[in-house]
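A.B. asks: the sequence isn't on hand, but the structure is:
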C-alpha cells in the first residue's frame, strides 16, 4: 500500500513537498502507518499522537482534504495526508494551535459565576452533556471556511464551549459571555455545518451557535448584517412591544 504525505518545514526556509511511502500493511489506522514509516523508513517524519484512543485529540490531520484523527482513520491505498488548515505549520503534520485555543479566553468559555445553591438534576446535565465531551482536537477549526475571510473568528469549538456554560443552570450571570461573542463570533458563522461533519464526538457546533444566536436576540442583540441591510435604520420589536435594536 502506498500513501502520500505533504511535508512542510519552516527551517531554514519555508518548503513544501509531497513524499510517497510504501508499507506492507492492511486494515490499519493512519497512525499505525505513520509509526511504521517513522520507525523503519524515515525517522525525520514529524507528527503528534497521544492516547491512540480518540480521546486526547493530538493526532489531528487531514486525509484527502478531510479532517480526521489519525488513530481512528483506516488508511486506504493512495491517500494523501496533510496538516490541518487555518494554523501555522511547525513541521510536516504538526501545527501551532496556540491562536485557536486563545479564542476560548476571548469568548470567556469557562464557568464564571457558579451558584452553589443550585441543584443539578439529570435533566440539567443532559442539556449540555455532549458539549462537555469536546476534546479540543481542532478538527472543526481546520474545517471552518470562515477563517479564509476572518482570521479572528472565535470559531466552532470555542463557541460550543460558550454554550456549554451559558446553558448551565448553575451559571448565575452569562451576560459577559453573550457580550463577548457578538464580534467575530456567532454572526460571522455561515452555518455550513462543516464543523459538525468532522467532529469525532458528534458535537454540532452549528446547532450550538444557532442556540447562542437565539440567546443573544433574547438579550437584545441582533445580526449586524441584517440591520445593515436596511441602512442601519431597521428596528425590530421585542416581546414587550418596545424596540429591540
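C.D. replies: Perfect, I can see it now. Please read all numbers here as calculations on a predicted model, not as lab measurements.

A.B. asks: going by C-alpha atoms from here, please, whenever you check contacts or count neighbours.
C.D. replies: Will do.

A.B. asks: can you mark which positions in the longest helix that the chain contains are buried?
C.D. replies: Scanning the chain for the longest helix, with DSSP state H as the assignment, gives helix 205-218. The neighbour-count check on helix 205-218 (16 or more other Cα atoms under 10 Å) flags 205, 206, 208, 209, 210, 211, 212, 213, 215, 216, 217 as buried.

A.B. asks: so who does the first one touch?
C.D. replies: Same thing as residue 205. Going by Cα atoms under 8 Å, 6 or more residues apart in numbering, residue 205 touches 156, 157, 159, 160, 193, 195, 196.

A.B. asks: burial check on the first one, number of neighbours?
C.D. replies: Other residues within reach of residue 156 by the criterion other Cα atoms under 10 Å amount to 31.

A.B. asks: same check on the third one?
C.D. replies: Number of residues near residue 159 (other Cα under 10 Å) recorded here: 24.

A.B. asks: next up, the contacts around it.
C.D. replies: Each residue near residue 159 by Cα under 8 Å, 6+ apart is listed here: 107, 109, 181, 185, 186, 205, 208, 209.

A.B. asks: do that again at 10 Å, thanks
C.D. replies: Taking Cα atoms under 10 Å, 6 or more residues apart in numbering as the criterion, residue 159 is in contact with 103-104, 107-109, 177, 181, 185-186, 205-206, 208-209, 212.

A.B. asks: return the member of those nearest to residue 90.
C.D. replies: Distance to residue 90 across the contacts of residue 159 (Cα to Cα) is lowest for residue 103, with 19.9 Å.

A.B. asks: would you map the helices across this protein?
C.D. replies: Remark: helices assigned in the chain by DSSP H are 30-40, 98-106, 122-127, 139-143, 156-166, 175-180, 194-198, 205-218, 224-228.

A.B. asks: report the inter-axis angle for the second one versus helix 156-166.
C.D. replies: To tie it back to what came earlier, the one meant is helix 98-106. For helix 98-106 against helix 156-166, the angle by axes from the mean of the first three to the mean of the last three Cα atoms, to 10 degrees is 20 degrees.

A.B. asks: which residues touch helix 98-106?
C.D. replies: So helix 98-106 is contacted by 86-88, 109-110, 136, 138, 141-142, 151-162, 177, 180-181, 185 (Cα under 10 Å, 6+ apart).

A.B. asks: putting a second one here so we can go through both:
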C-alpha cells in the first residue's frame, strides 16, 4: 500500500510503501513512525473516536485517523484553517479562542429536574468532541478569519436550549458578530462530522431564535424605499 503524507519541513508530499492491509490510518501511521520514519509527527489520544485529537484531511476530506480505514493511494494532510506546528499536528489555540468568543460552555446553571424530552433536544449537540473537522471544512474563514465557527455555534445552540442555563441571553448576543450571520449555510460542515451533528441546521435555528429575540438580520436590506401603512421598509 502506498500512502502520501504532506510534510511540513518542505511542504511536499512524502510517499511511503507499507505492507499492511485493512487497518486504520492511525495504525498505519504508527507503523511508519516505528518502522520506517521516526520523524513523522501526528496527534492521537483515545484511539476510539472520542477525543477528536487525530483529525486530519484524507483525499481532501476531514477524517479521524483512528476510524478511517486506509486505502492504497491515500493522501493525508493536516486540517485546514489553523497553523501547522509540524506535519499533521496543528495549533488548537484558535479553536479555543472561538469557543471563548461564542461563550460556548455552561457559564452558570441552576439546579432543577430536566425532563427526558428536554435532554433529547440537546443530546446530539452534546456529543461534539471538538475534533475541528467542521472548522477545517468551513470555507468562511477564507473571507472572515474571525468567524466563530460551526463547532462553537453548535455548542451555543446546545447551551441556549438547556433549561438549566441561566446566561442564554449573553450567549445569543455574543454570536451576532462574526457568528451566525457570517455563515453561508453551504453545508460543508455537515458530512464531515464524525458524530453526525449538523452545525448548519443548528445555525439556522440560532438565526430563528435571534429573530424572535429582536436581533436584526444584517444580511437584509431595510434601507428605505417602500411604505406599507406607515411602516418604512
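C.D. replies: Arrived safely. Nothing here was measured: the structure is a model prediction, and the numbers come from that model.

A.B. asks: fetch the TM-score of the aligned pair.
C.D. replies: Scored against TM-score structural alignment, normalised by the length of structure 2, the superposed chains reach a TM-score of 0.94; 231 aligned residues with a Cα RMSD of 2.0 Å.

A.B. asks: got the helices of structure 1 as TSV, with distance to residue 55 of structure 1 columns?
C.D. replies: TSV is the format used below for these (distance: least, Cα to Cα, whole Å):
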stretch	distance to residue 55 of structure 1
helix 30-40	14
helix 98-106	17
helix 122-127	20
helix 139-143	13
helix 156-166	15
helix 175-180	27
helix 194-198	15
helix 205-218	18
helix 224-228	38
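
A.B. asks: out of those, which comes closest to residue 242 of structure 1?
C.D. replies: Closest to residue 242 of structure 1 of the helices of structure 1, according to Cα to Cα: helix 205-218, at 12.8 Å.

A.B. asks: where in structure 2 does that closest one fall?
C.D. replies: Counting by TM-score structural alignment, helix 205-218 of structure 1 lines up with residues 199-212 of structure 2.

A.B. asks: next up, the contacts around the residue most central in space within structure 2.
C.D. replies: Nearest residue to the geometric centre of structure 2 (Cα atoms, centre = their mean): residue 134, 3.2 Å. Contact partners of residue 134 of structure 2, counting by Cα under 10 Å, 6+ apart, are 62, 79-80, 149-151, 187-194, 197-200.

A.B. asks: check residue 232 of structure 1 too.
C.D. replies: By Cα under 10 Å, 6+ apart, the contact list for residue 232 of structure 1 reads 224, 225, 226, 245.

A.B. asks: could you report the neighbour count for the last one?
C.D. replies: This means residue 245 of structure 1. So residue 245 of structure 1, with other Cα under 10 Å, has 15 neighbours.

A.B. asks: so what's the residue nearest to residue 208 of structure 1 when sequence neighbours are not counted up against?
C.D. replies: Distances taken as Cα to Cα, 6 or more residues apart in numbering place residue 160 nearest to residue 208 of structure 1, at 5.7 Å, with adjacent residues excluded. Residues near residue 160 of structure 1 by Cα under 10 Å, 6+ apart: 104, 109, 128, 130-132, 134, 166, 203-209, 211-212.

A.B. asks: what's residue 160 of structure 1 aligned with over in structure 2?
C.D. replies: Mapped onto structure 2 by TM-score structural alignment, residue 160 of structure 1 lines up with residue 154.

A.B. asks: neighbour-wise, which of the contacts of residue 232 of structure 1 leads?
C.D. replies: Top of the contacts of residue 232 of structure 1 by neighbour count (other Cα under 10 Å): residue 245, with 15 neighbours.

A.B. asks: and that residue, what does it touch?
C.D. replies: Contacts of residue 245 of structure 1 (Cα under 10 Å, 6+ apart): 217, 220, 221, 222, 227, 232, 233, 234, 235, 236, 237, 238.

A.B. asks: give me the buried subset of these.
C.D. replies: Buried members of the contacts of residue 245 of structure 1, scored by 16+ other Cα under 10 Å, are 217, 221, 222.

A.B. asks: which among those gets closest to residue 115 of structure 1?
C.D. replies: Among these, residue 217 lies closest to residue 115 of structure 1 (Cα to Cα), at 24.4 Å.

A.B. asks: circling back to that earlier point, counterpart of the residue nearest to the centre of structure 2 over in structure 1?
C.D. replies: In structure 1, residue 134 of structure 2 lands on residue 140 (TM-score structural alignment).

A.B. asks: next, the buried residues of stretch 89-97 of structure 2.
C.D. replies: 89, 90, 92, 95.

A.B. asks: and stretch 17-28 of structure 1, by the same measure?
C.D. replies: For stretch 17-28 of structure 1, by 16+ other Cα under 10 Å, it's residue 21.

A.B. asks: output the residue interval of structure 2 matched by that stretch.
C.D. replies: Aligned by TM-score structural alignment, stretch 17-28 of structure 1 corresponds to residues 12-23 of structure 2.

A.B. asks: can you give me the end-to-end span of the matching stretch?
C.D. replies: Distance between the two ends of stretch 12-23 of structure 2: 25 Å, counting by Cα to Cα, to the nearest Å.

A.B. asks: ok so, going back, export the buried ones among the contacts of residue 245 of structure 1 as JSON lines, with columns for distance to residue 6 of structure 1.
C.D. replies: Formatted as JSON lines, these follow (distance: Cα to Cα, whole Å):
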{"residue": "217", "distance to residue 6 of structure 1": "44"}
{"residue": "221", "distance to residue 6 of structure 1": "44"}
{"residue": "222", "distance to residue 6 of structure 1": "43"}
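
A.B. asks: what is the nearest of these to residue 19 of structure 1?
C.D. replies: residue 222 (49.1 Å).

A.B. asks: and the closest one, how close does it get to residue 215 of structure 1?
C.D. replies: 10 Å.

A.B. asks: then residue 42 of structure 1?
C.D. replies: According to Cα to Cα, residue 42 of structure 1 stands 52 Å off from residue 215 of structure 1.
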